[in-house]
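J.: Coordinates only, no sequence provided:
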């Protein structure tokens, strides 16, 4: 083998790097806003899940801190990576949205192309913006009713998804996404909600946003392959951005032989570094942010994250699912193992689960039940 062959990083080494980058190896002492920025946002189609995601990553996280950020418009809920709702900083939403426009439109068309056949999308976007010009947030139903006379043939759902998820950059306004608040989705244009214009594409055809996304992704998810970057962002691999930044990066290989790129000074802890138990929310990007998720979850359990199961990390890997049950007006965290636990692992899962129960119940419950039945 050539002496200059890239170092091979096994799954355990990659897993520890992932935990370190994702603030899951040690809880971080940083404000919630900085954590949202570092993580490149949190997936948030389930409105309450980002609170658990930040609690698992930050010391002394208080739900009110994230609520304040939403109300103060410093973070927003918007369609972005993979056309899923993400909770991102206002700055990142404005900087990144134009780079995602084509992908967002194409993903909606991938579902509704036949329904929208013959609809001039530029005209539809202009009509939607005109309806929203008064600054009043609207539900999808209200928006589609306002343009239905002009496009009576397409199903309202197709028009609404294209307007909100593909054409007009929107935010889901509070109280949607606030702690313990059930509220329907009301949408407002991103630029009017924040009082600032979205950053336009680079006029010279270069891709500075793509390069920023690459560096930010590696800081929070690396070492990673370009296929992982594509799986996280939904963008087509950002080849020009990768080529432009390659001289600044270091290269490794995984056990499959894929090239992994990384920032030179980013943390890559010793694979024997102890990894504490962590409870992850549904659809957490620590799992979904990769094409190859074997660094943190076995292939046999890969479907759990896509299905929206909440999972428990034990020794840095998905080893259980968790849910919350109400029993006699007390909330209990129910843990269902995917493999047998050692006595020490069982104790650590119970301790961390009790802390989660206290967080979810404002300190009124620390009840945890670990299901002794294991899947066959």
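T.: Looks like it came in fine. Note that this is a predicted model, so its numbers are computed, not measured.
J.: Please count neighbours and contacts with C-alpha atoms only from this point.
T.: Noted.
J.: Nearest residue to the most centrally placed residue in the chain in space, ignoring adjacent ones along the chain?
T.: Geometric centre of the chain, nearest residue: residue 43, 2.7 Å, by CA atoms, centre = their mean. Nearest residue to residue 43, sequence neighbours excluded (CA to CA, 6 or more residues apart in numbering): residue 86, at 4.4 Å.
J.: Now tell me what touches the helix or strand hosting the one you found from outside.
T.: Using DSSP states H and E, residue 86 falls within strand 85-89. Contacts to strand 85-89, defined as CA atoms under 8 Å, 6 or more residues apart in numbering, come from residues 33, 36-37, 40-45, 50, 74-80.
J.: List the buried residues in it.
T.: 85-89 (16 or more other CA atoms under 10 Å).
J.: Then stretch 337-355?
T.: Buried-residue list, stretch 337-355, by 16+ other CA under 10 Å: 337-338, 348-355.
J.: Likewise for stretch 61-80?
T.: Buried, per 16+ other CA under 10 Å, within stretch 61-80: 61, 63, 66-67, 69-70, 73, 75-80.
J.: got another, please set it beside the one above:
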């Protein structure tokens, strides 16, 4: 039964933060969780920087290190590194890859941002995507090797160096690379020395096939709302880089399966998803943590705060005071205190030592300073190094 507006549960901002911390394994580690379970609880883990993804996942587990996350990706393949929401690199649970591919393949496609002379025609894109799938079916190729295979299967036009990229130019075909990933034809393979390789997820997951779009989209909405709810169709659309109107229609079609809530300080109605009926690890139910007060000091790695903040409203409450000026506009590693951004941090590694610099934006109490010491020690454990802590200004820019 759909919950009517008059019956909507009301949540304070503190309750929303408590729920988010608990669900994301930031109040305490997710009991019994492995790396794939953590990525599932986060609705995918951003992995543009693998070192950040390794730290972010291990922080949410009890006693894990980066080696455990690497084994999940490159050894047992319970995590797949591929292109996920917004076409960005993510770690996705292998068991959920059919859902993700089915849903992402069904999203409305935006217009190409590339100029005439660079942009491929739709039929050319399809040729490239088919060529990528064919080339990687039984192989693990570097980007240069994959370029040769794609050009051989399509034509010289695919290899034209027309796409500005960093300090050089990329071949034309690469504008469809992320599309091959979200269709389940490409994922990352093991590194070959310092070179990245790509392969087919079917080499890791025999019998892999995309889930039917309607069921897959329902699953992704529920996964998103468990990780980031309460939230809105508009926020969901932004997270997926999809049209807001399309997202509103999708939420409307699922309204009977969702719970409407009202959040302190937010005019728009918000939505939550029911919990999974069964789980191999202990994830708190939203109602169980609704009355809790958010507590804890955490050091989140690069990109992790994006995962934590999606759906949180309004940003001024998540980035109070100086945080809105110092942290909000850049991709920094952040100090999280009681579920709010309270500073930033940076680490510099030298052999087996890590120098951690933390810049709090407000004085830390004795208890919070002790909790920060514990968190720095945990970061050192995860990164398999001996950490030292300096309280001072972080002088590097975002994503440094």
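T.: Received, thanks. None of these values were measured; they are calculated from a predicted model.
J.: Drop the TM-score for these two in here.
T.: Overlay of the two chains. TM-score (TM-score structural alignment, normalised by the length of the first structure): 0.83; 360 aligned residues with a CA RMSD of 3.2 Å.
J.: before we move on, back to that, which two among the buried residues of stretch 337-355 of the first structure are spaced furthest apart?
T.: The span of those, defined through CA to CA, is set by 338 and 355 at 21.2 Å.
J.: how about residue 252 of the first structure, secondary structure?
T.: Recorded secondary structure, residue 252 of the first structure: strand (DSSP: H, G, I helix; E, B strand; the rest coil).
J.: residue in the second structure matching it?
T.: When the second structure is aligned by TM-score structural alignment, the residue opposite residue 252 of the first structure is residue 261.
J.: quick one, what contacts residue 248 of the second structure?
T.: 233-234.
J.: Tell me the secondary structure at it.
T.: Applying three-state DSSP: residue 248 of the second structure is helix.
J.: what about the match of residue 252 of the first structure, neighbour count?
T.: 22 (other CA atoms under 10 Å).
J.: ok now do residue 186 of the second structure, which residues does it touch?
T.: Residue 186 of the second structure neighbours (CA under 8 Å, 6+ apart): 82, 132-133, 136, 180, 198-201.
J.: One more: residue 71 of the second structure?
T.: Counted by CA under 8 Å, 6+ apart, residue 71 of the second structure has contacts residue 77.
J.: so how far is residue 238 of the second structure from it?
T.: 32 Å (CA to CA, to the nearest Å).
J.: Could I get the full set of strands for the stretch 101-250 of the first structure?
T.: 170-172, 187-189, 250-254 (DSSP state E, counting those that start in this stretch).
J.: how about the last one: buried residues?
T.: Of the residues in strand 250-254 of the first structure, those with enough neighbours to count as buried (16+ other CA under 10 Å) are 251-254.
J.: Name the nearest residue to the aligned partner of residue 171 of the first structure in the second structure, sequence neighbours excluded.
T.: Alignment note (TM-score structural alignment): residue 171 of the first structure maps to residue 187 of the second structure. Spatial nearest neighbour of residue 187 of the second structure, excluding adjacent residues (CA to CA, 6+ apart): residue 82 at 4.5 Å.
J.: three-state assignment of the aligned residue in the first structure for that neighbour?
T.: Here residue 82 of the second structure is matched to residue 78 in the first structure, going by TM-score structural alignment. Assigned state for residue 78 of the first structure: strand (three-state reduction, three-state DSSP).
J.: Residue 78 of the first structure reaches residue 173, doesn't it?
T.: No. Counting by CA atoms under 8 Å, residue 78 of the first structure stays clear of residue 173, with 9.3 Å between them.
J.: Show me where the stretch 51-200 of the first structure has its helices.
T.: Per DSSP state H, counting those that start in this stretch, the stretch 51-200 of the first structure carries helices over the ranges 63-71, 90-112, 121-131, 140-147, 156-162, 190-194.
J.: let me fix that: the stretch 201-350 of the first structure
T.: 208-221, 226-233, 239-245, 285-288, 302-306, 343-360.
J.: And the longest one, what does it pack against?
T.: Okay, so that is helix 343-360 of the first structure. Here helix 343-360 of the first structure touches strand 278-280, strand 330-337, strand 367-370, going by 3 or more CA pairs under 8 Å, 6 or more residues apart in numbering; DSSP states H and E.
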